[in-house]
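Trainee: all I have is the shape, not the residue letters:
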């Protein structure tokens, strides 16, 4: 995603930009591990600096000491959220994802509790950059979500404000990055909702688009139409 706004009249030239890095999150700075560690078949019992925090998040006994059970629970979380290598090390990458997931879970069935997304617009898609979630509401009624999303990285932040869906392309492919962007729904220049083949929790983020899991992008495709409004607010950590 470039930072240049693409005019809506140039719909055929919209590249999307969207996709951003699809590579999984990487744990860095660890001692060497067996070759099969990354596959998740090995749990080395290495204790990370966020051991207690990970134990508390996962509902484990909080003693700050890595056990086989702790290792497997952390590894399962890493598997489910695209964090590699997957051998149960509670490092900063894993803990940062846990913090995001914790905020997303706390949104529950009332993501607009604070009233930040307009309730006087009828059907509208809301994007909270701070919590990295999106949902669709109709007035005060929750229609879909909240669902986890991945928005723009530093210097490619998803633009805040009130927008409208102006172009939809189910099988879009980015001409900038040569990556598929299924179920694209563009709402501001080259920024769009679309599915990615990867983890929506992976850093550093997109080039401005709102990346979604495939099932969520499909649901948004069915629920939204050209002209529907999109409201983006908040600020993503690290941007």
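Mentor: Thanks, I have the structure now. Just so it is clear, the model here is predicted, and its values are computed rather than measured.

Trainee: from now on I want contacts and neighbour counts done on CA atoms only, so please keep to that.
Mentor: OK.

Trainee: now do the SS call for residue 102.
Mentor: Assigned by DSSP: H, G, I helix; E, B strand; the rest coil, the conformation of residue 102 is helix.

Trainee: and for it, nearest residue in space, chain neighbours not counted?
Mentor: residue 57 (7.9 Å; CA to CA, 6 or more residues apart in numbering).

Trainee: contact partners for the nearest residue to residue 214 once chain neighbours are set aside?
Mentor: Once flanking residues are discounted, residue 214 sits nearest to residue 195: 4.9 Å by CA to CA, 6+ apart. Residue 195 is in contact with 181, 182, 183, 184, 211, 212, 213, 214, 216, 217, counting by CA atoms under 8 Å, 6 or more residues apart in numbering.

Trainee: number of nearby residues for the fourth one?
Mentor: Same thing as residue 184. 28 (other CA atoms under 10 Å).

Trainee: in three-state terms, label the residue nearest to residue 102 for me.
Mentor: helix.

Trainee: and the comparison structure, right after this:
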């Protein structure tokens, strides 16, 4: 056993010598010449302290790319908000603006899933949200308005017209084919639908109160019997979760105040799909 061990050690020593002089081609070594000692300086990948150098360590993984962040305003933000509503992390909007409420909702979603609570929507956060939600439809994206206005009906292209689209749920105040202002509107329910067609403003009432429903109708502009364009606090608070009794509701009080000041009795009203 000792003899075999000695032979193995001798073979290892010879192999070591050959390894030291080995390269692309073998070189002759003078018999009896001492083996070349390694230099005292460390190799580039091994510093003096024995610890791996920065170049030898693993490359740090870059952070995920940020897709949306506070301050952004776009349709993509609106989709983010609609999806956050689906998983009950957001209850307002969608508005299309990445505000503080949206950032807090994103932080909550991230923290619940062990992700860094940045409040920014990065690729990892977005992927997790996509896997938990369905693609929002138009109704979900525009629960509180903000939908682009529809193409004006041809009947809106001449004169002074309140051009009201049921498809985009918008009202455009138009003068001689030019859109002066646009605002979100809400219509009646299936039981009290808003009439469609061409009408005219019959009369205006700044502080009107409905005699039928005993509810305020500020900035009312009547165009078909008891149906009018007017400001609605319920629309401002609940969005499209509610409906009118047939009137055209406006939720932006400043906009309808401007509209009320410009519209005159006799101006045309077009309600169309």
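Mentor: Received it, and whenever you're ready, just let me know what you need. For clarity, every value in this text was computed on a predicted model and none was experimentally measured.

Trainee: TM-score for this pair?
Mentor: TM-score of the superposed chains, computed with TM-score structural alignment, normalised by the length of structure 1, equals 0.56; 162 aligned residues with a CA RMSD of 3.8 Å.

Trainee: pretty sure the residue nearest to residue 102 of structure 1 is touching residue 97, no?
Mentor: No. Using CA atoms under 8 Å, residue 57 of structure 1 is not in contact with residue 97, being 11.0 Å away.

Trainee: and these two? Which one has more around it.
Mentor: The neighbour comparison of residue 57 of structure 1 against residue 97 (other CA under 10 Å) goes to residue 97, with 19 against 16.

Trainee: all the strands of structure 1, residue numbers only.
Mentor: 25-26, 83-84, 123-128, 133-138, 141-148, 161-164, 167-173, 180-188, 191-195, 210-212, 229-233 (DSSP state E).

Trainee: packed most tightly, which of the ones you listed would that be?
Mentor: strand 210-212 (a mean of 31; mean count of other CA atoms under 10 Å).

Trainee: that strand aligns to what range in structure 2?
Mentor: With TM-score structural alignment applied, strand 210-212 of structure 1 matches the range 248-250 in structure 2.

Trainee: ok, and what's touching the matching stretch?
Mentor: Taking CA under 8 Å, 6+ apart as the rule, stretch 248-250 of structure 2 contacts 183-188, 194, 227-232, 235-236, 256.

Trainee: so which strand or helix has residue 108 of structure 2?
Mentor: Element membership for residue 108 of structure 2, per DSSP states H and E: helix 100-112.

Trainee: just to revisit the earlier point, which of the contacts of residue 195 of structure 1 still touch in structure 2?
Mentor: For the contacts of residue 195 of structure 1, the aligned pairs still in contact in structure 2 (both residues aligned by TM-score structural alignment, their matches' CA atoms under 8 Å) are 181, 182, 183, 184, 211, 212, 213, 214, 217.

Trainee: for these, could you give me a markdown table that also reports distance to residue 234 of structure 1?
Mentor: A markdown table is the format used below for these (distance: CA to CA, whole Å):
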| residue | distance to residue 234 of structure 1 |
| --- | --- |
| 181 | 24 |
| 182 | 26 |
| 183 | 24 |
| 184 | 22 |
| 211 | 16 |
| 212 | 18 |
| 213 | 21 |
| 214 | 24 |
| 217 | 21 |
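
Trainee: any idea which of those is closest to residue 141 of structure 1?
Mentor: Nearest to residue 141 of structure 1, judged by CA to CA, of those is residue 217 at 19.9 Å.

Trainee: the closest one reaches residue 193, doesn't it?
Mentor: Yes. Residue 217 of structure 1 is within contact range of residue 193, at 7.1 Å (criterion: CA under 8 Å).
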